[in-house]
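Engineer: Structure of the sequence below:
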Amino acid sequence: MAEHNKLVIFDCDGTLVDSQHMIVTAMHETFEARGLAALDDIAVRRIVGLSLVEAIANLLPDEEAAVHTEMAEFYKGVFYRLRVEEGLGPDPLYPGTKEVLEALNSDGYMLGVATGNSMRGLKRVLEEHELSHLFVTLQTADGHPSKPHPSMVQTAIAEAGSAEPVTMMIGDTTFDMMMARNARTHALGVNWGYHAGHELEAAGAVQVTSSFYDIPDRVEALIGTA
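Structural biologist: Okay, here's the model as predicted:
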């Protein structure tokens, strides 16, 4: 029986990069343009990780699906303007991100991303931080149901030649942990993003870490010897 590649999949926003300022600003402008009451920043941060239409539906559950889709398109325009035309990007990496990704890659782990972001947005982030070459599989909201559906993880496993027992999903939200659980993979939470550590554990995280530099040891302990 062929040996499977060991795969570590990362969320993007709130896990690799600190993108909350851009996301919150764009969502506030989207709601304001429609004449809706201002959102609490915490409410916006809570939905980071979901696909955009689903995130807006979560914030406005009583509105029709057509409104959610329309607002999502408006948000994309605002975000693009802030990021590209007004030059507010790139979002900063969290401390240790690049060093740890390079170390995992050197140790023979396949790396992937599973994010509610668009493919265009994800590729821009990776290119800005010169990380593109480290990842063998990129899964985004463009081609999958929203987290916590397991589709992104399942496709990443197939593309990387991996298997569930030797795959780990790393993320900062309960959506990431639930997606990993639904895909029957390991789930590692990080507490520097948008959901609290105890929420991540309740959603299925086998462990929660507070430092990027701890990730290699956690990965090795959970899937390195599998």
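Engineer: rest of the way, CA atoms for contacts and neighbours
Structural biologist: OK.
Engineer: after the lengthiest helix in the chain comes which helix or strand?
Structural biologist: The helix that spans the most residues within the chain, counting by DSSP state H, is helix 65-80. Following the chain from helix 65-80 toward its C-terminal end, the next helix or strand by DSSP states H and E is helix 97-106.
Engineer: Would you mind listing the buried residues in that next one?
Structural biologist: When burial is assessed from 16 or more other Cα atoms under 10 Å, helix 97-106 yields the following buried residues: 97, 98, 100, 101, 104, 105.
Engineer: Residue 74: which of the residues you listed is nearest?
Structural biologist: Proximity of the buried residues of helix 97-106 to residue 74, judged by Cα to Cα, is greatest for residue 97, which lies at 31.1 Å.
Engineer: Excluding chain neighbours, what is closest to residue 159?
Structural biologist: Ranked by Cα to Cα, 6 or more residues apart in numbering and with sequence neighbours excluded, the top spatial neighbour of residue 159 is residue 137, at 6.4 Å.
Engineer: Tell me which residues touch the one you found, please.
Structural biologist: Under the criterion of Cα atoms under 8 Å, 6 or more residues apart in numbering, the neighbours of residue 137 are 111, 112, 113, 156, 159, 160.
Engineer: And residue 185, by the same measure?
Structural biologist: Applying Cα under 8 Å, 6+ apart, one finds that residue 185 lies in contact with 164, 165, 166, 167, 168, 169.
Engineer: ok, of the residues you listed, which come out buried?
Structural biologist: For the contacts of residue 185, a burial check counting by 16+ other Cα under 10 Å picks out 164, 166, 167, 168, 169.
Engineer: Among those, which ones are in strands?
Structural biologist: Judged by DSSP state E, the buried ones among the contacts of residue 185 include 167, 168, 169 as members of strands.
Engineer: check contacts around the second one.
Structural biologist: For residue 168, the contacting residues are 7, 8, 9, 180, 185, 186, 187, 188, 219, 223, taking Cα under 8 Å, 6+ apart as the criterion.
Engineer: Can you show me the helices along the protein?
Structural biologist: In the chain, the segments counted as helices under DSSP H are 20-33, 41-46, 52-59, 65-80, 97-106, 119-128, 151-160, 174-183, 197-202, 215-219.
Engineer: Could you also give me the structure for this second sequence? I'd like to compare it with the first:
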Amino acid sequence: MSSRPRLVIFDVDGTLVDSQAHIMAAATRAFEGEGLATPARAAVLGCVGLSLPVLMARIAPEADAGLQARLIAGYRQGYGDLRAEGAEDLSPLYPGARDALDALAGRDDVLLAVATGKSRRGMAHLIAQHGLEGMFQSIQTADDHPSKPSPEMLRACLVETGVDARDATILGDTAFDMEMGRNAGVHALGVTWGYHDKNRLFQGGASEIIDDFTGVIPALERRWRLQ
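Structural biologist: All right, here's what the predicted structure looks like:
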């Protein structure tokens, strides 16, 4: 393996944490607060990873600008209220995620980062919830960048860590993550335990797909041995 540092960039919702219950509960509060039926679960979860305004435009395309704004505000309020009500267990780490993070963080030749559709506040809460302080050398959120699949979050990770795109991998569960990787010239590794199936991941540009967290480090090492 090269002595160059490697960068592993993680998506969050659907990749590191199983937040579907939290997402659906917040969406339900937002839509019910406006007297509307909540969109189908598959429609909501299929858009996870996009920035909230983009997600809301996709799941409620008939809503005018005013209603869109209220739904976005209602979702954010609902998400925060659920957290304040003690619903932290609505966003657990996926099995094996912590072990993989700890193993990668313990290596001198690997840096870790995050590229997420979450807000800065939401990501800060998640880090505190799971004791991940100091784990990531770069944290990029939807507050500071265009929505995926724009490459801007990944480019910011590369700049902050000083790693070349050829030495970086994005790990994600959606085609949006895979497309973001392709747009940034970053190797894209898809996972099946999140919100998009294998076909969508491959169509998005995944070079390989894994089925559980025990496969993450072997897949990365296979990639690194080829370089």
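Engineer: The ones in strands among the buried ones among the contacts of residue 185 of the first structure into CSV, with extra columns for distance to residue 176 of the first structure?
Structural biologist: Compiled in CSV, these are given as follows (distance: Cα to Cα, whole Å):
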residue, distance to residue 176 of the first structure
167, 13
168, 11
169, 7
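Engineer: List just the nearest of those residues to residue 64 of the first structure.
Structural biologist: Proximity of these to residue 64 of the first structure was ranked by Cα to Cα; the top entry is residue 169 with 32.6 Å.
Engineer: what lines up against the closest one once you look at the second structure?
Structural biologist: Residue correspondence to the second structure (TM-score structural alignment): residue 169 of the first structure is matched to residue 170.
Engineer: From residue 87 of the second structure, how far off is residue 78 of the second structure?
Structural biologist: Taking Cα to Cα, to the nearest Å as the measure, residue 78 of the second structure falls 11 Å from residue 87 of the second structure.
Engineer: Of those two, which one has the most company?
Structural biologist: Relative neighbour count places residue 78 above the other of residue 78 of the second structure and residue 87, with 21 against 14, counting by other Cα atoms under 10 Å.
Engineer: what's the more buried one in contact with, if anything?
Structural biologist: Taking Cα under 8 Å, 6+ apart as the criterion, residue 78 of the second structure is in contact with 25, 26, 27, 29, 30.
Engineer: residue contacts, residue 133 of the second structure?
Structural biologist: For residue 133 of the second structure, the set of contacting residues under the criterion of Cα under 8 Å, 6+ apart consists of residue 127.
Engineer: Can you tell me how far it is from residue 126 of the second structure?
Structural biologist: According to Cα to Cα, residue 133 of the second structure stands 10 Å off from residue 126 of the second structure.
Engineer: next one: residue 168 of the second structure
Structural biologist: 24 Å.
Engineer: Ok, residue 156 of the second structure next?
Structural biologist: In this structure, residue 156 of the second structure lies at 21 Å from residue 126 of the second structure, with Cα to Cα as the measure.
Engineer: which one of the two has more residues nearby?
Structural biologist: Neighbour comparison, residue 156 of the second structure and residue 126: the larger count goes to residue 126, with 20 against 17 (by other Cα under 10 Å).
Engineer: so where is stretch 10-28 of the first structure in the second structure?
Structural biologist: For stretch 10-28 of the first structure, the aligned range in the second structure is residues 10-28, judged by TM-score structural alignment.
Engineer: how distant is the matching stretch from the center of its chain?
Structural biologist: Mean C-alpha position of stretch 10-28 of the second structure versus that of the full chain (Cα atoms, centre = their mean, to the nearest Å) differs by 9 Å.
Engineer: Count the neighbours of the equivalent of residue 204 of the first structure over in the second structure for me.
Structural biologist: In the second structure, the residue paired with residue 204 of the first structure according to TM-score structural alignment is residue 205. Residue neighbour count, defined by other Cα under 10 Å, stands at 21 for residue 205 of the second structure.
Engineer: My guess is residue 205 of the second structure contacts residue 182. True?
Structural biologist: Yes: contact between residue 205 of the second structure and residue 182 holds when scored by Cα atoms under 8 Å: they sit 6.3 Å apart.
Engineer: Please enumerate the shared neighbours of these two.
Structural biologist: residue 188.
Engineer: returning to that earlier point: so which of the buried ones among the contacts of residue 185 of the first structure is the closest to residue 74 of the first structure?
Structural biologist: Within those, the smallest distance to residue 74 of the first structure is 30.6 Å, found for residue 169 (Cα to Cα).
Engineer: Against residue 31 of the first structure, how distant is the closest one?
Structural biologist: Taken as Cα to Cα, the spacing of residue 169 of the first structure relative to residue 31 of the first structure amounts to 32 Å.
Engineer: and if you look at residue 78 of the first structure?
Structural biologist: Summarising the geometry, the distance separating residue 78 of the first structure from residue 31 of the first structure, computed by Cα to Cα, is 11 Å.
Engineer: tally of neighbours for the spatially closest residue to residue 174 of the second structure that is not a sequence neighbour?
Structural biologist: Among residues not flanking residue 174 of the second structure along the chain, residue 196 sits closest, at 5.0 Å (Cα to Cα, 6+ apart). Neighbouring residues of residue 196 of the second structure were enumerated by other Cα under 10 Å; the total is 21.
Engineer: The one 10 residues further on too?
Structural biologist: The number of residues packed near residue 206 of the second structure is 27, by other Cα under 10 Å.
Engineer: quick one, what contacts it?
Structural biologist: 178, 187, 188, 189, 190.
Engineer: go again using 10 Å as the cut-off
Structural biologist: Contacts were defined as Cα atoms under 10 Å, 6 or more residues apart in numbering; by that measure residue 206 of the second structure touches 170-175, 177-179, 181-182, 187-191, 198-200.
Engineer: Now list the buried members of those residues.
Structural biologist: The buried subset of those (16+ other Cα under 10 Å) comprises 170-175, 177-179, 181-182, 187-191, 198, 200.
Engineer: Sweet, I'm off.
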